[in-house]
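Trainee: Coordinates only, no sequence provided:
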């Protein structure tokens, strides 16, 4: 064979090898693309290795997160792993292909998430958006947490979750539809189940512990005892009457509480702040000795008198006969709830938690017998109409003798003289 013929055969073989090395590009193929140019900072022009054709990668297809500067993520000469999305134009031989780096990375992420789902493992992801009905997270792909799957209780304002990274259980995964449903509630419930076992082993009624105010409601305060919440009912916040827990407590505040009860079956812990405070009736005979004058606030008005708070959690009764020297039909003729007044202590009964008070004793007596006669008549009428009065539960348990008191007896004796 001549030298020329040998060269021709060699050239033909080289061309055949070159042609054989060129692969047809199909949608869905994973290819390597060398960055040939950056077009107007909006897309990359790449050469698809082993094909002899070019493709484009739009800026939005470079990463899962928005890219503001294309030059920060790619430069001429870089070789990228890409997936073929579609063809551009009709010239398949020399035409371009639409390529994506983002979707190839998403494929890998979906595969990893699928593996975790199959293995029963959890994932962590930051919350990127608060939308109607729940939270959007970035798990490498878009994930969604329905509002009912965020916590084990209702959450009114979801905005506090934005930017937080949450541990999540995979509830549903469908890569072909880009659907990933996640739950943080499942994580919370699993953690609480474990924490409950610890609580049951260490916490018992009568214990005094420290906690943090986690939530406030109209009926009380939920206190975090270390992953488990206990409830302080509004009636157990203070010896004083509390209208709204938010009036006296703040979320995040650390407080001491006494454990009233632990109910494992219902998973409820009842707590009290009030039980950790000094009993308001302690040393009441020293704080409110008979004959002393105190400042108080009218808390309640009844047909027979006014209940006046003289210390936090300590109320005494001003019987209607001890309100004024003048005859009055009802206490609200001269008093109103919330009014600040001065009272004189007529009697003290620490065991029964009773104070007999008087407003009349601090005001001068009017001149004339008519008023004294009215006072005597008023006492007689009260004794006739209320001789069996006793309401221990609703009105402090004052009996007839407690209500009228020694002061009234003294006044009657003076009238007889």
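Mentor: Structure received. This one's a predicted model, so the numbers in the text were calculated from it and none came from an experiment.
Trainee: rest of the way, CA atoms for contacts and neighbours
Mentor: OK.
Trainee: and the next element down the chain from the one helix or strand residue 383 maps to?
Mentor: According to DSSP states H and E, residue 383 maps onto helix 369-385. Next helix or strand after helix 369-385 toward the C-terminus (DSSP H and E): helix 400-416.
Trainee: and that next one, what other elements does it pack with?
Mentor: On a contact count with 3 or more Cα pairs under 8 Å, 6 or more residues apart in numbering; DSSP states H and E, helix 400-416 meets strand 314-319, strand 340-349, strand 354-358, helix 369-385.
Trainee: out of these, deepest packed?
Mentor: strand 354-358 (a mean of 28; mean count of other Cα atoms under 10 Å).
Trainee: Could I get the helices and strands packed on helix 400-416 in CSV, plus columns for distance to residue 9?
Mentor: CSV is the format used below for the helices and strands packed on helix 400-416 (distance: least, Cα to Cα, whole Å):
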stretch, distance to residue 9
strand 314-319, 114
strand 340-349, 117
strand 354-358, 121
helix 369-385, 134
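Trainee: Second structure follows, compare the two:
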């Protein structure tokens, strides 16, 4: 065949035949003959016949004796597999080549006995729909880590994501060591701060480490300059700081540098000024030399002003009244609506001027001494200061309780002075056991003094993280233990439900009320957000286990019910063994044997759910919250409950009175029997059947017990 044309017919030569072959085209318009030669020489024909014989001979040997003359046996092949096999334990790193992909992942050749599979979710640290989005295509060779095995076919499950995570953590450690500013994309937020994606990992930026004045919503999906505060691979803990990165961008600012800023917010103690993304405090004492009692008279949020750097702690000082000048201070606002003059007087008397000159000389002398001999004449040395710090410092271990005073708040929490070397911070979520949006909702305002517990430390500046919630939890558990000991009924709000019962909030804690301990006939949905009377069944602080009972509380409210009392109830449900009756929120059992003196085989013939009837209390187990009921004892004649229940209910009080009299007579007889058999007890029996101590007016011959009347049926 010399060439091939589409839609053509060709005469091709068969290797074992000298006849030309005709290939027909479906288009019958033309027929092309494409061949180099039709005539085949005799020598070529003999060569082809010889090759045919060799092929047939080889085929026969492969069919009858395939391993004859072969030095590489099946055992050699098995040995080679063992020799080049490797440890397939989870966590082992292997190199492999992609040789196929599907919708769920990729197939990898790792030169092992069996193939390996890379699932889609393990192909990349980012979310992808198809493996080719992560560059996973046939022919690509990568290093993987074994994360599992499919037992059905002994194939291995690989991960590329784990390798990438290790590289990302190593990169973050390196960047932290180099103290580099990186760009992080804000992808989420919670009560404590923002979630940022940096170098393929998600890190946490506490609100206390955010300098931007934007809200959480405005920062979402935005890029922020960040610095690493903590990179802990073991705990998968990545803490970032925008404040540190912003401070770097303002690193050129030194003491005395003048910058332009905007008033963010006003506090009683000063104003927070935004200077290009970083927040600084302009204390009320640094606004002017003249005393300011109300900061709002000098500044308003949104005002733009020039300020001077007063310290490396980012406190700011307004360019204002000079201590060595008699000119008044003007704090200029870029809002041209107003210009506030902050001074006490414009006119300066001669005496005042002399006083100022004297103060100036004192200041210059003090400045010179501080510059040349700062410690001269100072009895309190640096060593004294260090000793004082050590003396008044305290154990800052996690779990230690300390007292502190709130001196400032922000959106994320509150700053606390605990008289330590460094300040402390109370996050919003640790300020109260209830959910709050702002710390002032929990009474956390400047000047408040409380006891806190240390729950952590910010390594970047050695500041402590405090909790008020932990203290409150301890008090709540102690309160619950006390109420359980006093067997008190408390009000609990139903805030949730599950398969086993209801969840109630009591004394600031969430407790569990099993369905078996609920007497109310309402459904779960009806009880939600309602208050229920409850009693404590179990208070276990160690296991954080708080079990409550509505049944016990309801039993207390029915404490006045005694044996023989008649109450009105409603049939709740029927069971083969009896009916459950609701008696004012408490459930009691009317056993089938206590409905009537006549035998009842099917309870549905006598009662139906919703029926209202009068029942008598037979027994009341307050501890277990169980009440046994009877209508049988109220029947004037046996069988009336089935034949004429209306008559039973009309005569209920009368029959109950008779029943109670019989009980009283039985008790009197029991007391009399006790006295008859135990005369040495020193007790006497009153006419009402009540036991009491012997009195001096008894006859000398003793008590004649034979005169005690026998109980009579009425």
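Mentor: Perfect, thanks for sending it. What you are looking at is a predicted structure, and each value in this text was computed from that prediction instead of being measured.
Trainee: Got a TM-score for the two of them?
Mentor: The TM-score (TM-score structural alignment, normalised by the length of structure 1) is 0.48; 255 aligned residues with a Cα RMSD of 4.5 Å.
Trainee: count of neighbours near residue 480 of structure 2?
Mentor: 24 (other Cα atoms under 10 Å).
Trainee: Revised request: answer the last question for residue 37 of structure 1.
Mentor: 17.
Trainee: Could you verify my assumption that it touches residue 54?
Mentor: No - counting by Cα atoms under 8 Å, residue 37 of structure 1 sits too far from residue 54 to count as a contact (10.9 Å).
Trainee: list residues touching both of those two?
Mentor: The contact sets of residue 37 of structure 1 and residue 54 overlap at 45-46 (Cα atoms under 8 Å, 6 or more residues apart in numbering).
Trainee: now for the helix holding residue 383 of structure 1, which elements pack on it?
Mentor: By 3+ Cα pairs under 8 Å, 6+ apart, helix 369-385 of structure 1 packs against helix 400-416.
Trainee: Now the helix it packs on: buried residues?
Mentor: 402-405, 407-408, 412 (16 or more other Cα atoms under 10 Å).
Trainee: Determine the angle, from 0 to 180 degrees, between that helix and strand 340-349.
Mentor: 100 degrees (axes from the mean of the first three to the mean of the last three Cα atoms, to 10 degrees).
Trainee: so who does residue 646 of structure 2 touch?
Mentor: Per Cα under 8 Å, 6+ apart, neighbours of residue 646 of structure 2: none.
Trainee: separation between it and residue 44 of structure 2?
Mentor: Distance, residue 646 of structure 2 to residue 44 of structure 2, by Cα to Cα, to the nearest Å: 123 Å.
Trainee: if we can go back for a sec, okay, the buried residues of helix 400-416 of structure 1 in a markdown table with distance to residue 383 of structure 1 next?
Mentor: A markdown table is the format used below for those (distance: Cα to Cα, whole Å):
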| residue | distance to residue 383 of structure 1 |
| --- | --- |
| 402 | 12 |
| 403 | 11 |
| 404 | 9 |
| 405 | 12 |
| 407 | 15 |
| 408 | 12 |
| 412 | 13 |
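Trainee: Mind jotting down where the helices sit in the stretch 101-250 of structure 1?
Mentor: 102-119, 185-202 (DSSP state H, counting those that start in this stretch).
Trainee: packing partners for the first one?
Mentor: Contacts defined by 3+ Cα pairs under 8 Å, 6+ apart place helix 102-119 of structure 1 against strand 79-88.
Trainee: list the buried ones in the strand it packs on?
Mentor: Neighbour count says strand 79-88 of structure 1 has 79-80, 82-87 buried, by 16+ other Cα under 10 Å.
Trainee: how much space between residue 512 of structure 2 and residue 49 of structure 2?
Mentor: 94 Å.
Trainee: Who has more neighbours out of these two?
Mentor: Neighbours per residue, other Cα under 10 Å: of residue 512 of structure 2 and residue 49, the larger number sits with residue 512, 23 against 13.
Trainee: Which residues outside the helix or strand the more buried one falls within are in contact with it?
Mentor: Using DSSP H and E, residue 512 of structure 2 sits in strand 509-514. Outside strand 509-514 of structure 2, the residues that touch it by Cα under 8 Å, 6+ apart are 473, 476-477, 500-505, 545-550.
Trainee: Give me the buried entries from those.
Mentor: Using 16+ other Cα under 10 Å, the buried ones in the contacts of strand 509-514 of structure 2 are 473, 476-477, 501-505, 546-550.
Trainee: Helices along structure 2, start to end?
Mentor: 42-64, 74-84, 161-177, 216-219, 242-249, 350-372, 382-392, 469-485, 524-527, 550-557, 640-643, 645-650, 652-677 (DSSP state H).
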